[in-house]
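[1] can you look at this prediction? I've put the sequence above it.
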Amino acid sequence: MTAVTKRFGQFTAVDNLSLDVPEGQIIGFLGPNGAGKSTSLRMGLGIMEPDSGSVELFGRAPNVQSLRRVGFLPEERGLYKKMTARDTISHFARLKGLSASDARARADELLEATELGEFSRSRISKLSKGMAQKVQILSTLAHRPDFLILDEPFSGLDPVNQQALENLIRAEHDRGATILFSTHVMEHAERLCDRIVMMARGRKVLDGTLKEAFASLGQGARISVEHGFDLAAALSPKGFEAIRTADVGHGETWRIELPPGREAQDALRAALEAGAPITGFAPEEARLRDVFVSLVGEADAAALEASLAEDGVA
């Protein structure tokens, strides 16, 4: 999609968004609830028309043929309560072009692979919430789509099923699928994604690889040295800024600010070359949540925390 904007009355849900999804990648579409992620995905599929800008799916405007190559899990979950798990998956597979026999075989394969085989003939109404959500996810990918779009797929799943879904996403990627998933739980993106796109208040605030995202954050490392050694003076000629933060036993701990493109190991190597009597070393582990907070204001950071609280994530 290119420069798409969508308004609802006076409210701008998506503001001048351009998003490219290269074939074969796993891309995380990140941001708090209300950031414009779901609206963007719907426009990308032709479900919703943008007020301005353009959308292409497989090189042309979304149409019936191109949508057959897509598996879409909407944020709003919905299944036929009186249908069995097996019939549900095979039904959606048939809608995407599989024959009746192939659809049933595919349903059985997926249910067995996800340890739901014994529930294949159970009605959706009799399944737990987590099981029903797994059935809907399996229905999304039953036809082996080229492009898998998952809108908040981890929402409502317990940690065990979240891990199972991560494994399923990796398996689909290994099969050759391109995957775009939205989430406000950024740890999933850290583990899965080739690239991330961050949204806040309808605008894109970051688009790049994980390494590029972390490079936008002021990262650092902590080095402890024996008391009396001036680490700041030793590292300054090597391009590192060091600030003493605490006294530890017979030594001192310094925080090293890492310039763009430099890593914690570079700071450690520079300290060793300067003859620093090192007693401790620890790189600071950056998180995508830290990147997001650094890019947006306090209100948007608070919105992310509120989204996590709604989903029961500490």
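    Looks like it arrived, so ask away. Residues are numbered from 1 along each chain as shown.
[2] contacts, neighbours, all on C-alpha from now
    Noted.
[3] all helices of the stretch 51-200 of the chain, in order?
    Across the stretch 51-200 of the chain, reading from the start of the chain, the helices by DSSP state H, counting those that start in this stretch fall at 64-67, 85-95, 100-113, 129-141, 159-175, 186-192.
[4] closest one to residue 28 among the ones you listed?
    Counting by Cα to Cα, residue 28 lies closest to helix 186-192 out of those; the figure is 5.5 Å.
[5] show me what the closest one is packed up against.
    strand 26-30, helix 159-175, helix 288-295 (3 or more Cα pairs under 8 Å, 6 or more residues apart in numbering; DSSP states H and E).
[6] can you tell me how far residue 129 sits from residue 77?
    Relative to residue 77, residue 129 is positioned 10 Å away (Cα to Cα, to the nearest Å).
[7] residue 126 too?
    When distance is defined by Cα to Cα, residue 126 is 16 Å away from residue 77.
[8] looking at the two, which one has more neighbours?
    Set residue 126 next to residue 77 and count neighbours by other Cα atoms under 10 Å: residue 126 wins out with 14 against 11.
[9] distance of that one from residue 120?
    Following Cα to Cα, the distance that separates residue 126 from residue 120 is 11 Å.
[10] where does the nearest residue in space to residue 246 that is not next to it in sequence land in three-state SS?
    Leaving aside its chain neighbours, residue 246 sits nearest to residue 253 (5.3 Å; criterion: Cα to Cα, 6 or more residues apart in numbering). Under the three-state scheme (DSSP: H, G, I helix; E, B strand; the rest coil), the conformation of residue 253 reads as strand.
[11] and residue 253, what does it touch?
    Under the criterion of Cα atoms under 8 Å, 6 or more residues apart in numbering, the contact list for residue 253 reads 222, 223, 224, 225, 244, 245, 246, 247.
[12] got a ChimeraX select line for the buried ones in the residues you listed?
    When burial is assessed using 16 or more other Cα atoms under 10 Å, the buried subset of those is captured in ChimeraX by this command:
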select :222,223,224,225,244
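[13] and here's the other structure:
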Amino acid sequence: MKAQIGEARLAGNAAATRPLAIEARGLVKRFDGFTAVDGVELAVPEGAIYGILGPNGAGKTTTLRMLLGIIDPDAGYRRVLGAERPHDVARAIGYLPEERGLYPAMKAVEAIAFVGALRGLPLREGRRRARDLLEGHGLGYAADRQIRQLSKGMAQQVQILGTLVHRPRLVVLDEPFSGLDALNQGKLEKMIRGLADEGTTVIFSTHVIAHAERLCDEVAIIAGGKVPFAGPVDVARDRIPAQVRLETRASTGPWLAALPEGARQEGRFWHFALPDTGVEPLLRTLIEGDAGILSLSIERAGLHDAFVAIAGEAAARALEAGAGDEEMR
């Protein structure tokens, strides 16, 4: 495990040279004899967008709660923003829990200011920032509406803004896209990128691969309470060789012997894994052998394929089932 994490962090990724916002080693948590988290190891660079990707029940929420000091691990080590006690840096952290909830009678601006006050922000300043945030995210018209008067999506956006109002150095979001429609998911993705551009570290959990693939510098894949991979997204994808799709004018010739072992033909197309030597030597042989190249494309594996290879088919099916349930809501 430690070797995998070290290899991933050093594999040509600039983030590996940054100080760590979060470091966790060997985190374990048991509930009534059930091991919910079993030896989780994470290294989240400052300023990164970091995803914890796994199916429902994999241990994502428990891991985040241990990192934040909401619950203590039964074993293991954690350091958050340089502190071994997460509560010592609580005012520098913004946290959106999986369980959403705001006081329904509160006005949106007051709800945001209240959440900021819990992190030490004076209410007067919180109200001023709340109005600025609401205006900046197209919700200025809702500032003085009660939470009960807002749609579910709008109320969730208000809670997210409350997570940010005190300008934290670290933002932790537990399933932040759950319950949002496609438009508001896009807005949240833009917001997360903006935070990272400003130097804020963002760590979020999700069971939807697309969000992690679009946003994350690094991911931790979690299944059954374990983390079989943690590191750059590109390193995860490179676990599976890129695939070549080749179309030739000629159907026979000496160039056929140059195709890698395992190459298969489907109609006019050949499909095979990209050789370790790269595509250039193969191209030279194809050209010299008069194969008549009509088309050639190289497709890298997606994060979904990497997840299947790393976590297994059962975890991938559970992940897809959770994403399907979300789409039906």
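    The structure has been received and is ready for your questions. As the structure is a prediction and not an experimental result, all values here were calculated from the model.
[14] about what we covered before: any idea which of the helices of the stretch 51-200 of the first structure gets closest to residue 150 of the first structure?
    Between residue 150 of the first structure and those, the shortest gap by Cα to Cα is with helix 129-141, which sits at 8.5 Å.
[15] where in the second structure does the closest one fall?
    The counterpart of helix 129-141 of the first structure in the second structure, counting by TM-score structural alignment, spans residues 152-164.
[16] average gap between that stretch and the first structure?
    Once the two models are superposed, stretch 152-164 of the second structure sits on average 0.5 Å from its counterpart in the first structure (mean Cα distance after the TM-score superposition for the first structure).
[17] picking that back up, need the helices of the stretch 51-200 of the first structure in a markdown table with distance to residue 5 of the first structure and mean neighbour count, can you?
    Putting those into a markdown table (distance: least, Cα to Cα, whole Å; neighbours: other Cα atoms under 10 Å) gives the following:
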| stretch | distance to residue 5 of the first structure | mean neighbour count |
| --- | --- | --- |
| helix 64-67 | 22 | 13 |
| helix 85-95 | 31 | 23 |
| helix 100-113 | 38 | 18 |
| helix 129-141 | 27 | 21 |
| helix 159-175 | 29 | 15 |
| helix 186-192 | 25 | 17 |
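[18] quick one: the aligned residue in the second structure for residue 9 of the first structure from residue 94 of the second structure, how far?
    Here residue 9 of the first structure is matched to residue 32 in the second structure, going by TM-score structural alignment. When Cα to Cα is applied, the distance between residue 32 of the second structure and residue 94 of the second structure equals 30 Å.
[19] of the two, give the one with the bigger neighbour count.
    residue 94 (25 against 6).
[20] which position in the first structure pairs with the more buried one?
    If you follow residue 94 of the second structure across to the first structure using TM-score structural alignment, you land on residue 71.
[21] now do residue 47 of the second structure
    For residue 47 of the second structure, the equivalent position in the first structure is taken to be residue 24, counting by TM-score structural alignment.
[22] what does residue 224 of the second structure give?
    Match for residue 224 of the second structure (TM-score structural alignment): residue 201.
[23] and the strands in the first structure?
    Along the first structure, the stretches classed as strands by DSSP state E are 2-8, 11-17, 26-30, 52-54, 70-73, 147-151, 178-183, 195-200, 203-209, 220-226, 241-248, 251-257, 278-283.
[24] pick the most deeply packed of those.
    Neighbour counts averaged per stretch over these are highest for strand 26-30, at a mean of 26; criterion: mean count of other Cα atoms under 10 Å.
[25] what helices or strands is that one leaning on?
    The elements that strand 26-30 of the first structure packs onto, with contact taken as 3+ Cα pairs under 8 Å, 6+ apart, are strand 178-183, helix 186-192, strand 195-200.
[26] circling back: now the match of residue 47 of the second structure: how far from residue 88 of the first structure?
    Applying Cα to Cα, one obtains 28 Å for the distance of residue 24 of the first structure from residue 88 of the first structure.
[27] same check on residue 283 of the first structure?
    Summarising the geometry, the distance separating residue 283 of the first structure from residue 88 of the first structure, computed by Cα to Cα, is 49 Å.
[28] what's the answer for residue 253 of the first structure, then?
    Summarising the geometry, the distance separating residue 253 of the first structure from residue 88 of the first structure, computed by Cα to Cα, is 59 Å.
[29] what residues are up against the closest residue to residue 226 of the first structure other than its chain neighbours?
    Distances taken as Cα to Cα, 6+ apart place residue 251 nearest to residue 226 of the first structure, at 4.1 Å, with adjacent residues excluded. With contact set as Cα under 8 Å, 6+ apart, residue 251 of the first structure has these partners: 224, 225, 226, 227, 228, 279.
[30] now check the second structure for the residue matching the first one.
    Read that as residue 224 of the first structure. Residue-level alignment of residue 224 of the first structure against the second structure, with TM-score structural alignment as criterion, gives residue 247.
[31] how about residue 152 of the first structure?
    With TM-score structural alignment as the criterion, residue 152 of the first structure pairs with residue 175.
[32] quick one: contacts for the closest residue to residue 158 of the first structure other than its chain neighbours?
    Take residue 158 of the first structure and drop its neighbours on the chain: the residue closest to it by Cα to Cα, 6+ apart is residue 130, 7.5 Å away. Counting by Cα under 8 Å, 6+ apart, residue 130 of the first structure touches 156, 157, 158, 161.
[33] mind checking which of the residues you listed are buried?
    157, 161.
[34] pick out the most distant pair among the contacts of residue 130 of the first structure.
    156 and 161 (9.5 Å).
[35] tell me, how many residues neighbour the nearest residue to the match of residue 224 of the second structure once chain neighbours are set aside?
    Across the structure, with Cα to Cα, 6+ apart as the measure, the residue nearest residue 201 of the first structure apart from its sequence neighbours is residue 35 (4.7 Å). As a burial measure, residue 35 of the first structure scores 23 neighbours (other Cα under 10 Å).
[36] do you know how far residue 35 of the first structure is from residue 152 of the first structure?
    Counting by Cα to Cα, the gap between residue 35 of the first structure and residue 152 of the first structure amounts to 13 Å.
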